[in-house]
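Engineer: got a predicted structure here, sequence first:
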Amino acid sequence: MRRLYSFLTSVVERSLPVTGVFSDKMRLFVRGRTAVFSTLMKDLEDRKPVIWFHAASLGEYEQGLPVMESVAQQYPKHQLLLTFFSPSGYEVKKNSAFANLPDRQAGAVTYLPLDTPSNARDFLDIVQPEMVFFIKYEFWPNYLKELKSRKIRTFLISGVFRENQAFFKPFGKWMTQYLDAFEHFFLQDNASAEALQSLGFSNFIISGDTRFDRVSHQIEVDNTLDFATAFCEDQLCVVCGSTWKEDDDIIVPFINQNKGTAKFIIAPHEINSDKISLLQKRLQVKTVLYSEMDINTVASYDVLIIDTIGLLTRLYSYATVAYVGGAMGTTGLHNILEPATFGMPIITGSNLEKFPEAKRLQQLAGLFTVKDASELSTILKKLLMDKNFRTQSGMISGHYVNSNTGATRKVLEYLEK
């Protein structure tokens, strides 16, 4: 089965340049992998030991960042390598992933070559890592086989196991043997522990989700943005983060029908000029783009659309209420913990199936789900007009984050032992 898998992966690798013709994202996916090995040889310092972190995309990078920075402090003589599978992670962080690390430890940021036997061998021949950390649920059989055969210490952090994964299906049972490559699993929850145990593994602890550690640090830094301060002017402000069209379909009617109730900052998930232009046309109130605003006049607008990346986390600090996108459709809910750490109520769509942290916060009454524009209008009006209700819900969100930190410390305690 592994040989068949490897053959099919090789076929996919050879056909990818064709797919790049039809998709900008696939073009980045292909082009970024053409220079991985030369980048590794150029950027990694000879004779300096390497610690390798791998993240599927931007969300997993953010999840692994507290561990990455803490491990760097614990092993100051090592250099770090960070790989991504997806362009949405690599393209955003290729120049800033190691911003908080000393220059001597900032090794390389690259794509991960596709999981063929030759790629795995060549990659590890160059990198020769002393330790490897995979984040959440990246499982590549050929890489794991090579890591195990070379006896390289390999860990899974913030691990998630679910019954819909290949390991639990007849066609994917063969992959289970490659989980032997992991020295230890640091799992998010009891459900993952039970699932992994059913596969015959006991080398795990339930450490929790390192994203709580990541977001909890955000409140300790300076989140000031002069343009946001000028725009909000101490008025109520709703920050709508990582929104898609399905989210716009319920947010826009509220804004148009409730002018003056609050200021709105909208940060779309995709920075696409055509889609942002369409959003502007649908809004019947004064709207300005971040790229076109004047800080001296920005306060006169009702809606500010953020047509750039990298600002959303700090923008949440200005929110009275946060709306987090993705759960109105099938794309998947985006990060609710970023706004929660600032202690505010959160509204999302109702598609929470794969997001236990959102389900739990909903149970606690710090998060509210909506199915349509009418439900959004009802809960958002209540949150904006009822200060006591808003304050209580916000306190629940903040406490939820604070009470779930500590996963990073458990990883470091294991390494120290």
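Structural biologist: In hand now; what should we look at?

Engineer: for the rest of this, base every contact and every neighbour count on C-alpha atoms.
Structural biologist: Will do.

Engineer: and for Asn258, the neighbour number?
Structural biologist: Other residues near Asn258 number 12, with proximity taken as other CA atoms under 10 Å.

Engineer: distance of it from Val252?
Structural biologist: Distance of Asn258 to Val252, computed by CA to CA, to the nearest Å: 10 Å.

Engineer: same question, Thr408
Structural biologist: 40 Å.

Engineer: more crowded one of those two?
Structural biologist: Thr408 (27 against 17).

Engineer: surely that one and Glu69 touch.
Structural biologist: No. Applying CA atoms under 8 Å as the test, Thr408 and Glu69 come out as separate, 9.9 Å apart.

Engineer: and the helix or strand hosting Lys410, what does it pack against?
Structural biologist: With secondary structure defined by DSSP states H and E, Lys410 is part of helix 407-416. Other helices and strands packing on helix 407-416, by 3 or more CA pairs under 8 Å, 6 or more residues apart in numbering; DSSP states H and E, are helix 58-74.

Engineer: OK, contacts around Gly260?
Structural biologist: Neighbouring residues of Gly260 by CA atoms under 8 Å, 6 or more residues apart in numbering: Asp302.

Engineer: how about it, secondary structure?
Structural biologist: Under DSSP: H, G, I helix; E, B strand; the rest coil, Gly260 falls in the coil class.

Engineer: the structure to be compared is supplied as follows:
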Amino acid sequence: MNRTLYTLLFHLGLPLIALRLFLRARKAPAYGQRIGERFAFSLPPLQPGGIWVHAVSVGESIAAAPMIRALRARYPQLPITVTCMTPTGSERIQALFAGDALIQHCYLPYDLPWAAARFLNRVQPELAVIMETELWPNHIHQCARRGIPVALANGRLSARSARGYGRFAKLTAPMLAEMSLLAVQTEAEAERFRSLGARPDCVKVTGSIKFDLTIDPELLQRAATLRSDWHAAARPVWIAASTHAGEDDIILAAHQQLLARHPDALLILVPRHPERFNSVFELCSKAGLNTVRRSTAAPVSAATHVLLGDTMGELLFLYALADVALVGGSLVANGGHNLLEPAALGKPVLSGPHLFNFLDIAAQLREAGALREVADVEQLAGAVSELWQQPQHAEQMRAAGLAVMQRNQGALQRLLQGLAQFLP
């Protein structure tokens, strides 16, 4: 399939896209808003020029934030336009950069030639930076036509994804050949991009900028103060974060087993997507667990079994409240989420077996003794209980995670050096 056929199929699929937006808007009304932005018909006021950064959703937006701040410091005269595809990503971007007039935001229009052209005619960037693997052939081609260099930042490409791209070589190879820089996390990923058609001299191994996460000491102090306010400084607390459908039942069943061994145990449960907040709260209630919603600001008492993290932008803070962290998206075949956030906070890290989105990071944490994988209710409950009962083991995992973080830092500076060649 070449780009012409891809574009034709994209146009034919627009009714299905509209139906998907309608169905998602029934649970998350924000999907029914700002539709014009998705076709570049009603973009907000945007200052032209500067740098365009695309981060598809929440995780990529958080990962991009240090890079965006560093670019802002290095090139203070340039506006930075940050795009995404989801309402949760949009909310996170606006919260991260509120008050900075030169960091502007809108949705990225769909990958249709005329929509991409309208968007680029408005934004007129000097450089386009795409986070991780959100590659859109028409957007990249329209940049190439205008002489706008396109860089992939923090690029990752699993073997499974590479096989998928490889099935559409007539679409993938020309797209990758039009890119000016592919800054990828590992040599294995670099080789996958080269084999798919990227120009070898444009592919650079810079590492993962997620290792360059820095923790504000004030956040740790706020977490300690809140636990003290809950009278829970010595209470066993664990967090299950970024969970997906199919995982919450496992987690709640594990927590019930933990309550049998540790009657004062507290679970902080954080669903990945806001549209699931209500349904997960109902699951907790049906399980007979006394649950407090974080959004209500109600106090956590000794009778509280679960704190439901139904707010946005607080994940690091919620991790900081816990003693042990399970990273979701891994008990089901979703590929996992960022294991480095709890590691950077000094938490023993647990996950399920499905980590194909973070194979290198998971391998490093596993080999260092900072990550333990569990597959079912019994293993999850057993691992959490063991870490509570054996603080020396928890301390070893904590120190190992921090060592992995420190050993891998520097990717952000290498990425910035690569981007500098395209900027004044």
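Structural biologist: Received, thanks. It should be emphasised that the depicted structure is a prediction, and the values quoted were computed from it without experimental measurement.

Engineer: hang on, the earlier thing: now the helix holding Lys410 of structure 1 on structure 2. Mean distance?
Structural biologist: Compared with structure 2 after fitting, helix 407-416 of structure 1 has a mean deviation of 2.0 Å; criterion: mean CA distance after the TM-score superposition for structure 1.

Engineer: for whatever residue of structure 2 lines up with Glu194 of structure 1, give its distance to Trp136 of structure 2.
Structural biologist: Correspondence of Glu194 of structure 1 to structure 2, assessed by TM-score structural alignment: Glu191. With distances taken as CA to CA, Glu191 of structure 2 is found 20 Å from Trp136 of structure 2.

Engineer: quick one on the thing from earlier: got the angle for the helix holding Lys410 of structure 1 vs helix 58-74?
Structural biologist: Between helix 407-416 of structure 1 and helix 58-74, the angle comes out at 50 degrees (axes from the mean of the first three to the mean of the last three CA atoms, to 10 degrees).

Engineer: got the contact list for helix 407-416 of structure 1?
Structural biologist: Residues from elsewhere that reach helix 407-416 of structure 1 (CA under 8 Å, 6+ apart): Pro66, Val67, Ser70, Val71, Ile157, Phe186, Ser207, Gly208, Asp209, Thr210, Asp213.

Engineer: check stretch 178-190 of structure 1 too.
Structural biologist: Outside stretch 178-190 of structure 1, the residues that touch it by CA under 8 Å, 6+ apart are 141, 144-145, 147-148, 153-160, 193, 203-209, 411.

Engineer: repeat that with 6 Å
Structural biologist: Contact partners of stretch 178-190 of structure 1, identified using CA atoms under 6 Å, 6 or more residues apart in numbering, comprise 141, 144, 148, 154-159, 203-209.

Engineer: same thing with stretch 191-204 of structure 1?
Structural biologist: With CA under 6 Å, 6+ apart as the test, stretch 191-204 of structure 1 has contacts from Val160, Phe161, His184, Phe185, Phe186.

Engineer: what's the closest non-adjacent residue to the fourth one?
Structural biologist: Spelled out, that is Phe185 of structure 1. Using CA to CA, 6 or more residues apart in numbering and skipping residues adjacent in sequence, the residue nearest Phe185 of structure 1 is Phe204, 4.5 Å away.

Engineer: where along the stretch 301-424 of structure 2 do the helices fall?
Structural biologist: Ranges of helices in the stretch 301-424 of structure 2, per DSSP state H, counting those that start in this stretch, are 315-321, 340-344, 359-368, 377-389, 391-407, 411-420.

Engineer: re earlier: the residue nearest to Phe185 of structure 1 - how many residues pack around it?
Structural biologist: Phe204 of structure 1: 18 surrounding residues under other CA under 10 Å.
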